[in-house]
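**Student:** compute the structure for the input listed below.
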Amino acid sequence: MSDKERGVLIDKTWGLLKERYTLQEIGEELYDNVFKNAPDLRHLFKRPKELMALKFGEMISTICGLFQTDRESLLETMRDLGIRHVDYGSRPEYFPLFKACLLDTLENLLEDGEFTAATEASWNDMWDEASEMLISSQELAERLVGAIRHTWEDVKHPAIELEITSKIINELIKLHPEVKKTVINLLGGRKQYCQGSDGADDTVSEAKSAVMSEAKSQVTAVTGVTGVSARRISLMKSMKARTDWSLATESDLPRLGPRLAQIVMHITNTSKCLTRRQDFAMECLKLKLDMTHIVGIRVAITNTIKDMVGEGTWESEPDVAEAWMWLLDQICHEVATIINQVHKHAPVIHKSWQLVQDAVDMEQLGIIFYDFLFQTAPAMQSLFVKPKHLLGQMFGKMVGLLSDSVENPLRLTKELRELAIRHIKWR
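**Tutor:** Okay, here's the model as predicted:
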């Protein structure tokens, strides 16, 4: 049977199932079949049945949709799933059982004469191919994730995040000296710590010393303890003592070290890991990087990681180098994507917002907005008790913040968190 013939049969039977059942119902039938035949596997599925059943249904739908039309996207989907399965405890020997339960589910849900031998063979082949992709992806992910976690545990210490931030910035300054000016500007109130410093290392290391000194002062003020070590500072984070570059304000240096630590922490949760990689990229925006810096940031992160794990380990353990370069590829992809988006969209947004400001008073613009809002949703008017002119001013500030956030998304995140807290009482 050709791929096309298999695809036609799969599409036909899956179409019949979707006409008669929801993905939730299909998933629940499969879920029940799996645990009827293998009750000892129940410990692998810790989430509620309703959620897992929906996940099963969505997974089958995705495989069916991509098997015939886009094998490359199917492979990417299986790679993503393979990474997630690293911490699930899934083993290759479970897949034949799952396939048998899937075929049994199809036979139960389809009507007489619809689940033919040819249909069964088509679904069997599709599942075998998808399973092979998933198993190989999981095996690769287990090896790479294991290497990253092992080396991270070996090098992790209370000041590691601060050191990573410092090292990446210093490496970047060596490659792109113009970044040093941005770094000094970002230090703001601590500019005096960088004046007269010609070397890249001096710029950040002196600032780092200032940060650590300030952290120790904060601990002393809170606890009365003097001579506090870096490790002690880390242990006292709950007392408002912080050991990273976020000690002052949003104008501080990018928190590259903490973001990298979060990436490693969530490495098998692909959605969270993607968010953390995007956070890392947004931190890079603070350095005012553009597409000409992409190679430089990659080299800077690579050198930092090599220095972190040690040259000997990097050279003698191939899995370590391969694993970190695999993760680095993903990080740099997000950095390049976000920098490209910012430089593409920021000028358009800023120009259009400036045109609006030149044409309309901000207070009046806000009043126009709220009039339209209350016409569209009258019930919301009771939530806004302040005078219209104040609401108008607030609206102008909000849109201005949105415009500025194109180049500094983390500022928007900070403001929205504070706004969300205030909105609790406003219902």
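**Student:** from here on, contacts and neighbour counts on C-alpha atoms
**Tutor:** Fine.
**Student:** now for the helix or strand containing residue 341, which elements pack on it?
**Tutor:** If you go by DSSP states H and E, residue 341 is part of helix 318-359. Contacts defined by 3 or more Cα pairs under 8 Å, 6 or more residues apart in numbering; DSSP states H and E place helix 318-359 against helix 117-155, helix 270-285, helix 294-309, helix 311-316, helix 388-404.
**Student:** most packed of the ones you listed?
**Tutor:** With neighbours taken as mean count of other Cα atoms under 10 Å, those reach their highest mean count in helix 270-285, at a mean of 20.
**Student:** now that helix against helix 318-359, angle please.
**Tutor:** Counting by axes from the mean of the first three to the mean of the last three Cα atoms, to 10 degrees, helix 270-285 lies at 60 degrees to helix 318-359.
**Student:** I'd like to know how many residues surround residue 161.
**Tutor:** For residue 161, the neighbour count with other Cα atoms under 10 Å is 21.
**Student:** whoops, residue 103 was the one
**Tutor:** Residue 103 has 18 neighbouring residues, counting by other Cα under 10 Å.
**Student:** give me every residue that touches it.
**Tutor:** 120, 123-124 (Cα atoms under 8 Å, 6 or more residues apart in numbering).
**Student:** for residue 300, same thing?
**Tutor:** For residue 300, the contact set (Cα under 8 Å, 6+ apart) comprises 167-169, 171-172.
**Student:** of the residues you listed - the most surrounded one?
**Tutor:** Highest neighbour count within those, by other Cα under 10 Å: residue 169, with 29 neighbours.
**Student:** Proceed likewise with the subsequent sequence, for comparison:
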Amino acid sequence: MTLFVFGINHTTAPVDVREKLAFAPEITATALHQLVAQSAVSEAAILSTCNRTEVYGRLSMDAMPVEEHHQVIAQWLSEFHQVPLHQVENHSYFQQAGQAVKHMMRVASGLDSMVLGEPQILGQLKSSFSVARQEKTATSHLIRMFQSAFNMAKYVRTHTAIGENPVSVAYAAVAMAKQIFARLEDQTALLIGAGETIELVARHLHDAGLKKIIVANRTLARAQELAHEFNAQAVLLADIPDHLAEADIVISSTASQLPILGKGAVERALKQRKHQLMFMVDIAVPRDIEAEVGDLDDVYLYTVDDLKDVIDEGVRSRQEAAKVAEVMIEEGLATYLETERSLDAVGSIRDYRQRMEALRDVELERAMALLAKGEEPHLVMQRLARGLTNKMMHAPTVQIKKASALGDEESLGLLQTMFDLNKTL
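**Tutor:** Reported below is the predicted structural model:
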């Protein structure tokens, strides 16, 4: 059986494709159980963020060609999200075995992120692992894969400068706002959502000196919790129309499957503002702000894809650290594969021991029966020894003859090494 990763990310698919294939938290458990119900998949975990949707798992049919494995997962993802198969196939990647493990290590370490070295992805990967374990779709092999990736991410961050000069999508959004407004501290920001990304946005805005922040969220308690930390105002999503006209800056990141802000609501707010400039960043996937809002005069609307140029400025300081991290990951992968091979050997040794013990028990039972009938003990012992020897020699003898007939020198050499045939007693 083989570990795999199947996914799309910011380098292979635009936001309009990624949002169609994103998994909201409330449907992830259902998706996991549907996935492992596939005959080709025995373990699975799903990572879904604004920049990537990835399925990690374990295949149960090693004999299939790689292309067919790819097809199985692509077909499932296409049917689950009702997205044309060609869209999934054209924008996806598929890796197996060691390359899949390496990919997860790179993702966990922030080396595959839009923002090189960003730390948020590690927490998101841990959450996806937690859900898979809770749903019992991640067992022994996938658990070891995740734990190795987490250990590698910790090692990379401890021994390189990959996490220095903090840069993230949230940071990039605020950096872009600084370019738009000469005095950021004089503006008002409306933050939609109260998750980790919006919390980072609020922190960056607060650190930049912005004094008035409004946090809108589906649950008021969470909005109040975040607002309290930054001396902000908390409102419900339903209250956004009442506060939108106040906002010079709107940054949104929710898990909503439908847009939060439409063109009409923004048009009304612009009239109240006498068409004073509004700067908007939609970090969410699926998008929170209708794309048509970008067509309005006096509105600058950016998506996560538009932040890439801003992010690139911060990437340069981390590139040297990333080179060192790549070497660390190669070394970590080698250690992981060596450990897995050792575990495979343990299983083979266990199976071999069980088989030999079963043969022993059969011969011992026969010997005990003969002794009970009054047979001479020394004859019974001779028969026991002969029976054990013949049965233990049978399989190796067959394989040695087969290798010899085929001229398989490699197998003959391995058999000679395994059974110490080059040594004299």
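**Student:** got a TM-score for the two of them?
**Tutor:** Once superposed, chain against chain, the TM-score is 0.25 (TM-score structural alignment, normalised by the length of structure 2); 165 aligned residues with a Cα RMSD of 6.4 Å.
**Student:** the stretch 101-250 of structure 2: helices as residue ranges?
**Tutor:** With helices called from DSSP state H, counting those that start in this stretch, the stretch 101-250 of structure 2 shows them at 120-134, 140-159, 169-180, 196-207, 220-229, 240-243.
**Student:** now do the third one: which elements does it pack against?
**Tutor:** Right, helix 169-180 of structure 2. Against helix 169-180 of structure 2 (3+ Cα pairs under 8 Å, 6+ apart) you get helix 196-207, strand 278-282, helix 308-315.
**Student:** I'd say residue 333 of structure 2 and residue 98 touch.
**Tutor:** Yes: here residue 333 of structure 2 reaches residue 98: they are 7.2 Å apart, a contact under Cα atoms under 8 Å.
**Student:** compare the two (neighbour count), which wins?
**Tutor:** Neighbours were counted for residue 333 of structure 2 and for residue 98 using other Cα under 10 Å; residue 333 has more, 20 against 17.
**Student:** so residue 204 of structure 1 sits against residue 164, correct?
**Tutor:** No: Residue 204 of structure 1 is not in contact with residue 164 according to Cα under 8 Å; the separation is 11.4 Å.
**Student:** neighbour-wise, which of these two wins?
**Tutor:** residue 204 (25 against 22).
**Student:** next one: that one from residue 76 of structure 1, what distance?
**Tutor:** To residue 76 of structure 1, residue 204 of structure 1 is 40 Å away according to Cα to Cα, to the nearest Å.
**Student:** circling back to that earlier point, need the helices and strands packed on helix 318-359 of structure 1 in a markdown table (columns: distance to residue 52 of structure 1).
**Tutor:** As requested, those are exported to a markdown table (distance: least, Cα to Cα, whole Å):
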| stretch | distance to residue 52 of structure 1 |
| --- | --- |
| helix 117-155 | 18 |
| helix 270-285 | 17 |
| helix 294-309 | 37 |
| helix 311-316 | 40 |
| helix 388-404 | 38 |
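**Student:** for residue 342 of structure 1, which of those is the nearest?
**Tutor:** Ranking these by proximity to residue 342 of structure 1 (Cα to Cα) places helix 270-285 first, at 8.8 Å.
**Student:** packing partners for that closest one?
**Tutor:** Checking 3+ Cα pairs under 8 Å, 6+ apart, helix 270-285 of structure 1 ends up next to helix 71-84, helix 256-265, helix 318-359, helix 409-426.
**Student:** JSON lines for these, including distance to residue 98 of structure 1?
**Tutor:** Formatted as JSON lines, those follow (distance: least, Cα to Cα, whole Å):
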{"stretch": "helix 71-84", "distance to residue 98 of structure 1": "15"}
{"stretch": "helix 256-265", "distance to residue 98 of structure 1": "30"}
{"stretch": "helix 318-359", "distance to residue 98 of structure 1": "30"}
{"stretch": "helix 409-426", "distance to residue 98 of structure 1": "42"}
